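*Asks:* generate a structure from the sequence data that follows.
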Amino acid sequence: MTSVAVIGGGISGLSAAYYLSKAPHLVNKVVLLEGSSRLGGWLQSTRTEEGAIFEHGPRSLRVAGEPGANILGMADDLGLTDQILPVLPSHEGAKNRFIYAGGKLHKLPSNFRGLFRRYELFANQSPALMGLREPFVKGRQEEGDESVHSFFCRRLGKQFTDNAIDPMVRGIYGGDCRQLSVQALFPSIQQAERRKGSITRGLLFGPKKKESPLKVDSELLKKARQERWALWSLKDGLEALSNSLQEYLMKSGVELLTDRRVETLEFDTTNQVVQVNTLDEQLQVNHVISAVPSQCLSQMFAGNHPILSENLSVNPSATIGLVNLEFSGSVLPSEGFGYLVPSGQPERILGAVFDSSIFPQHNRPNSATTRLTVMMGGTWFCEQFGDPNEVDTSLLLDVALETMSRHLNITSSPLRSFTTIQKDCIPQYTLGHTDRLEQMESYIAEKRLPLSLVGCSYRGVGVNDCVLDARKAVTNLLKTHERD
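*Replies:* The predicted model follows:
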């Protein structure tokens, strides 16, 4: 293998090119093709002339687990250590999270003692009591996938599911937990029940997690663990991460091509060659890493590989409307990460993030202000606002301001606002997603297609998930090439 084309210039594609550039002895040419005029995908940050930072996509990254460790290693390697803004678990912006239901904010448990308190949100029950009952709930007898809503209703009850799990899924995926796969969204929890008949018993007494072969030796990671970071961002916003990746790739000799929409892919499995066709040119490489949404990739087969194409096209994607607001002074009723709204509430928003509480370093440097982001739409976007290609963004702004007035008693006019519609930005892992993914991977292996699938369409929608997925795909590709 001497050449690889990466299709898609979001964080997944940039990460795949980054890891490929680390193996010049195996890959002597890497080309990245992006259909739009910019790289970075959903990582979009704006700095105003007053010095405030606004995020129009992801706004913070977690430290926990293998994905968190891996991306910190990348940040360290890119020289971003001095740019990092860490958030400790004791910080109000990390520990205080709320649910809006019944016309008011409800604070969720933020420490161990809080688990033993009774909450109106959960029918005056304590989360600890619900957890103690869970091991005695009979396990599911049927095989196959199950919706997130059905699973948690069985294990922890409808009240908890509707007021905790449902809004969490809306906040992360912009989706309806009644339609999404528990096997894809919560694999460890679902496997725990399958192993031991209970989430609690499965997590406590199940097999120990295998150590990952992917090692992260990073001083930044050591510091994060010593200081117990919960979240982090960058001084110039998270788009600085994709900008740093671009700079690194250009210095490493990776060819970055924008406005290069790939129309079709033609595979020659005998010679292990792929012809990548854009509107104006053809490129021949030995392998393709696709980092575009699965439905876009499906269209590139031009009628070939129908099994692969059909599985790629199943999952829909959610459109998110984001309204960034900036107000003079301190106007939040409480410091915290923000709040989410259950789907059963008569509201037109998914929730709101208290940006200035989490990262006050992104506020205007010379005056006291409050920044927050209102999220809306998701699976319900068309139902609530109409066609995202035709909706007037002023409607979203009006809904955001009216809702903040009712929910948070913020009645002043904003100093500044940004309204963004991120169309089809979050894939929805519907029932059967994991089985379809396995079928696709088996098909690619059986047909010996020189193709790897990465990105948020497959194994996680978070930035950390996408970066780690890209690393694993490149690692597997290089190992295969070394064996051959």
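*Asks:* C-alpha only now, for contacts and for neighbours.
*Replies:* Will do.
*Asks:* now the lengthiest helix in the chain, how far from the centre of its chain.
*Replies:* When the chain is parsed with DSSP state H, its longest helix is helix 463-483. Here helix 463-483 is found 18 Å from its chain centre; the criterion is C-alpha atoms, centre = their mean, to the nearest Å.
*Asks:* this one next, for a side-by-side:
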Amino acid sequence: MTAITVLGGGISGLSTAWYLAQKVPANVSIKVIEASSRVGGWIRTDRRHTPIGEIIAEAGPRTLRTGKSPDALSVLELVDDLDLRSHVILSDAQSAAARNRYIYYDGTLNRMPSSLSSLASGLPAAATCLVGGVWRDFTRKSNTPVENDESVHEFIGRRFGQKVDDNLASAVMHGIYAADTKDLSARALLYPFWLADRMGKRGVISGLRKVARVSRARHAGRSVESVDGERRARNPEFWTSVDGASMYSFRGGMQTLPDEMAKKLRERPNVEISTGSKVVAARVGATGKAQIEVDGGRVIESDHVVNTLPLHSMQGVFGSDQTPMLDHTPYSSVVVVNLTYQGKGRTPVDGFGYLVPRASQHESRALGVVFDSCALPEQDTCDVTRVTVMLGGPRFKELFGSKDVEAEAKLLALDTVQRELGIRGDALDVHVTVGTQCIPTYTTGYVDRLQQMHEWTKRQLNGRMSLVGAAYGGPAVPQCVNHARTHVCDHLNLDTLSQSPQCVSGLEEIIKAFDLPA
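*Replies:* Sure, this is the predicted structure:
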């Protein structure tokens, strides 16, 4: 019997198992191995009881983006296939949450422009540096370094000036990666701009048109991503409503997605999901197949292994054969504090929330704050205002050190919303989640290490292992889901798994995206 093992039961592992289950016949065994007691990884929704009713608290991602990108469509189609349409709650593209996003700068909330028309009212104080930054890039001669990579901080400072990084870019990277721009790879995270800097005669702006031409040439002949007509015809109301939305979640919270996936997978007789099983070793057995050993001594033999484990969990699993990616990919730790207050509309402005840039670190100790009740009001079943404060990331040691993290985070979060939002009085509920090593940091030199990881992976387990996960194609839920989909559907030859090694890494499409144009 052909056997496939998926390591990790987070969103990447579950998505991989889901697409495998759609593709392989019923006589192919699919095993999902998860170290913790639950599936879903960092997607976690907690139901909390307050004196006036039940509320939900998201410990991880809280919304998903709509749109026509392959990443966004992969999740929407998954939601459709799981019959979760009636559970979806949408945020209209014209809603305050979609249009109003802020940066905390100089002690105030600065609303960022959301469209060209919104520029008519002028730039907020945090963004005035953009004018000088664009002019600087346009007028300054090319000063591209010889090295293949540099930090986001160095790249933006070199071309647009330090203030653009301190006031804006650092805030964005706090929100996505919970990391400092001084540590993040410009080539990996700002690739179109990094490439434009190399192709333009006078810097980034002069090169963007050339980058656009290269992109069009690369994608010539490909159709624009869209929902196929048959799918849309089956559920026209759902897809029409999605077209007018900017983001969405579920009435019961984000955990609805992995829970439903796991439920439907468990209904299949050829799928087994094992929680509480930590992978301790991986090797090649006497038959030439892959063997995965979990704590307790159980050994699972497989024709192919899809590894979705975080890189820090892979240390030591493959013996002494290491690769630089394992040692040079740190993970950020983030503390999420969900605060619930009685009464609606307690935030001073309507919007999705705000991020805190490096320039404001002397004023605020948060990475950012999300206005949950404004973003997704349908999730509130009682008269409350919910906000979430994110702490830690590059300041984790500075803020918490050897302190009781949960107790200190509670104090910091309550102080943050009182000083920065003016929300006073006792909170109905405070829920603290410590996300230790939860987001991979794509450090300088990442793309070169990814190529090395690609070659290393093809050597492992006799060519019977491939990779999917947040450390490769991006940490967002849609990126993880689409990575799983493209790997299973486009790169694994499921008909020959038992006969011959696949010798694919799972990183082919990602590496291709970073190829330099001829």
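*Asks:* fetch the TM-score of the aligned pair.
*Replies:* TM-score for the superposed chains, counting by TM-score structural alignment, normalised by the length of the first structure: 0.91, backed by 475 aligned residues with a C-alpha RMSD of 2.5 Å.
*Asks:* and Thr486 of the second structure, how many neighbours does it have?
*Replies:* 18 (other C-alpha atoms under 10 Å).
*Asks:* and it, what pairs with it in the first structure?
*Replies:* Using TM-score structural alignment, the equivalent of Thr486 of the second structure in the first structure is Lys472.
*Asks:* mean per-residue distance, the lengthiest helix in the second structure versus the first structure.
*Replies:* In the second structure, ranked by residue count with DSSP H as the criterion, the top helix is helix 405-421. Mean deviation of helix 405-421 of the second structure from its aligned counterpart in the first structure after superposition (mean C-alpha distance after the TM-score superposition for the first structure): 1.1 Å.
*Asks:* can you give me the buried ones in that helix?
*Replies:* By neighbour count on 16 or more other C-alpha atoms under 10 Å, the buried set for helix 405-421 of the second structure is 405-406, 409-410, 412-417, 420-421.
*Asks:* quick check: the farthest pair among these?
*Replies:* Val405 and Leu421 (23.0 Å; C-alpha to C-alpha).
*Asks:* which residues in the stretch 201-350 of the second structure form strands?
*Replies:* All strands of the stretch 201-350 of the second structure, identified by DSSP state E, counting those that start in this stretch, fall at 245-250, 271-274, 279-284, 290-294, 299-302, 304-307, 331-342.
*Asks:* to clarify, my last question referred to the stretch 51-200 of the second structure.
*Replies:* Using DSSP E, counting those that start in this stretch, the strands of the stretch 51-200 of the second structure run over residues 53-58, 64-65, 88-92, 101-105, 108-111.
*Asks:* what's the average distance of the last one to the first structure?
*Replies:* So the one you mean is strand 108-111 of the second structure. Looks like 1.1 Å for strand 108-111 of the second structure (mean C-alpha distance after the TM-score superposition for the first structure).
*Asks:* go on, the fourth one?
*Replies:* Mean deviation of strand 101-105 of the second structure relative to the first structure after superposition (mean C-alpha distance after the TM-score superposition for the first structure): 0.9 Å.
*Asks:* with the third one instead?
*Replies:* After superposition onto the first structure, the average distance of strand 88-92 of the second structure to its aligned residues comes to 1.2 Å, using mean C-alpha distance after the TM-score superposition for the first structure.
*Asks:* what's the offset of that strand from the middle of its chain?
*Replies:* 20 Å.
*Asks:* read off where that strand ends up in the first structure.
*Replies:* So strand 88-92 of the second structure sits over residues 84-88 in the first structure, by TM-score structural alignment.
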